[in-house]
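Peer 1: pasting the sequence and the predicted coordinates here, then a few questions.
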Amino acid sequence: METTFGDVWREVLTTQPEPEQWIIIGAAVLALAAVLLNPVWRVARNVVTIAHEGGHALVALLSGRQLTAIRLHSDTSGVTVSRGKPTGIGMILTVFAGYVASSVIGLLGIVVLMTDHITALLWLSLVVLAAMLLMIRNLYGVLSVVATGAVVFGISWFTPTEVQAAFAYLFIWFLLFAGVRPVFELQRQRIRQPSPHSDADQLARLTGLPGTLWVVVFALVNLAVTGLGVWMLLLN
């Protein structure tokens, strides 16, 4: 039978039952392992880079800046280029957004999951990835976003509800947990190879506050958001 757009739309908006608690906890354990285990982290960190640069891009647009390019690199670094006033609150918020984006997106995903709109969450992720793809300006970045989108689409289109739910919780847990480790990696990099181009050091120039203080702020925000997310899903 032919599938119409209306059928797809209804499927996306339909609520799905919350998975059993052991699946939610199991997904959390797997997500935490993906953050802590270096071989897995080296691959999974590409998703964090997408979230990081997406955070820069979104806040740049919301603050009235003109977004010109996003680049993602194979070493899991990235850069987002925007035009506008080089100082001021808009620029500060744009630079600040990157290192807190993953955890904040994870928390927002938890809010959606708590409404039981699991398929809608996956398709919303696809919409965001598609919008971001329009601004990618290098081949590796295109491949990274397309590969991530292909995985999300494949799960949402070809698998039963139970698998979608398990994947959605794994995906959101990972984004929530994965915001913390890059902050510590940032500080190690600042100690070993100081660079004026890191987000913390850019914020130091924009605000006059030490870069290390901004690293601490990144860590505190992400730890607080992660704690709130864990409480919402497991302890509430």
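Peer 2: Right, received. Where do you want to start? Numbers count the residues shown, from 1 in each chain.

Peer 1: okay, CA-based contacts and neighbour counts for the rest of this
Peer 2: OK.

Peer 1: tell me the helix or strand right after the helix or strand hosting residue 101.
Peer 2: In this assignment (DSSP states H and E), residue 101 forms part of helix 89-113. Next helix or strand after helix 89-113 toward the C-terminus (DSSP H and E): helix 118-133.

Peer 1: who does that next one touch, helix- and strand-wise?
Peer 2: The contact analysis (3 or more Cα pairs under 8 Å, 6 or more residues apart in numbering; DSSP states H and E) places helix 118-133 against helix 5-13, helix 89-113, helix 139-158, helix 161-178.

Peer 1: could you dump the ones you listed into a markdown table and include distance to residue 23 and mean neighbour count?
Peer 2: Shown next, in a markdown table, are the helices and strands packed on helix 118-133 (distance: least, Cα to Cα, whole Å; neighbours: other Cα atoms under 10 Å):
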| stretch | distance to residue 23 | mean neighbour count |
| --- | --- | --- |
| helix 5-13 | 22 | 12 |
| helix 89-113 | 14 | 22 |
| helix 139-158 | 16 | 16 |
| helix 161-178 | 6 | 23 |
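
Peer 1: and residue 70, which of the three is it?
Peer 2: In three-state terms, and counting by DSSP: H, G, I helix; E, B strand; the rest coil, residue 70 is strand.

Peer 1: burial check on it, number of neighbours?
Peer 2: Neighbour count for residue 70, taken as other Cα atoms under 10 Å: 24.

Peer 1: try this one side by side with the last:
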Amino acid sequence: MLQEVLTRVGSSQPVPSVGAQLGLLAVALLLVVPRPLWRVSRMLVTIVHESGHAVAAVLTGRRLSGIRLHSDTSGLTVSRGRPRGPGMVATLLAGYPAAAVFGVATAAVLGTGRAVAFLWVVLALLALMLLQVRNFYGLLVLLVVGGTLGAATWLLPETYLSWLAHLIAWVMLLAAPRPVVELVATGRHPSSDAGQLARLTAVPERLWQLLFLLVTTAGTVVGAALMLPLAEWYAGWVG
């Protein structure tokens, strides 16, 4: 089994055509825009959001205490360390941009044809996150997401896995700005990442919200350009 996994991870898969990418983009829009399906997609964004907090906390020398995922699609990452200072600021900053950064990084990796390797890396990250979850609902969510992704990675043909990986990238890229838009639309939230950053830095909460919106929107644009190199496609078609 290990040899089979290593073989799959080391293989490369064809990148979907522009037509297939547009189809995957349409599916991703269906998963992100309608509110009933958005609750499912938002939970995936929350997983990445809380992972961003956790990674930033560890990299800045803070001690990770645990992660919680809630049924209303919110989450909470708790770390120990100085209550103020660069480490705490970086930890709070890392949440909202995480989905956009993940989407751009995924788009760059998938362009090399390493879709299966990407999916196995995601599975490994979910397993690490599973060790830090501190509530039953969060545990259940990660088991369902990880189990579904693991089964797909093991059972599906490589072409379908490439489509799945690209669909995940599209969902992250399209979904990244939406929680920020919702945050901006509803006004001030002292307990939000932006609200806490405002207390730590004296920079107004609204400016932190706008910064999150700028970063996530830019990530969507950059990621889409990586996923859909239309200029190259058009040049090849004309030639």
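Peer 2: Yes, it's here. The structure displayed is predicted, hence computed values, not measured ones.

Peer 1: picking up where we left off before, which among the helices and strands packed on helix 118-133 of the first structure is found nearest to residue 75 of the first structure?
Peer 2: Residue 75 of the first structure lies closest, by Cα to Cα, to one member of those: helix 139-158, at 10.3 Å.

Peer 1: returning to what we had before: kindly name the residues of the second structure that line up with the helix holding residue 101 of the first structure.
Peer 2: Counting by TM-score structural alignment, helix 89-113 of the first structure lines up with residues 86-110 of the second structure.

Peer 1: now the helices and strands packed on helix 118-133 of the first structure as TSV including distance to residue 202 of the first structure?
Peer 2: Shown next, in TSV, are those (distance: least, Cα to Cα, whole Å):
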stretch	distance to residue 202 of the first structure
helix 5-13	41
helix 89-113	7
helix 139-158	23
helix 161-178	22
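
Peer 1: looking at the ones you listed, which is nearest to residue 28 of the first structure?
Peer 2: That would be, of these and by Cα to Cα, helix 161-178, which comes in at 5.6 Å.

Peer 1: tell me what angle that closest one forms with helix 89-113.
Peer 2: With axes from the mean of the first three to the mean of the last three Cα atoms, to 10 degrees defining the directions, helix 161-178 of the first structure sits at 150 degrees from helix 89-113.

Peer 1: now find how far off-centre helix 161-178 of the first structure is within its chain.
Peer 2: What separates the centre of helix 161-178 of the first structure from the centre of its chain is 12 Å, taken as Cα atoms, centre = their mean, to the nearest Å.

Peer 1: packing partners for the next helix or strand after that helix?
Peer 2: Sequence-wise, the next helix or strand downstream of helix 161-178 of the first structure (DSSP H and E) is helix 181-192. When contacts are defined as 3+ Cα pairs under 8 Å, 6+ apart, helix 181-192 of the first structure sits against helix 211-230.

Peer 1: what span of the second structure lines up against the helix it packs on?
Peer 2: Mapped onto the second structure using TM-score structural alignment, helix 211-230 of the first structure spans residues 205-224.

Peer 1: right, and the helices and strands packed on helix 118-133 of the first structure - which one's nearest residue 20 of the first structure?
Peer 2: Residue 20 of the first structure lies closest to helix 161-178 among those, at 9.6 Å (Cα to Cα).

Peer 1: tell me, that closest one lands on which residues of the second structure?
Peer 2: Using TM-score structural alignment, the residues of the second structure aligned to helix 161-178 of the first structure are 158-175.

Peer 1: please apply the same query to stretch 8-25 of the first structure.
Peer 2: Aligning stretch 8-25 of the first structure against the second structure (TM-score structural alignment) gives residues 5-22.
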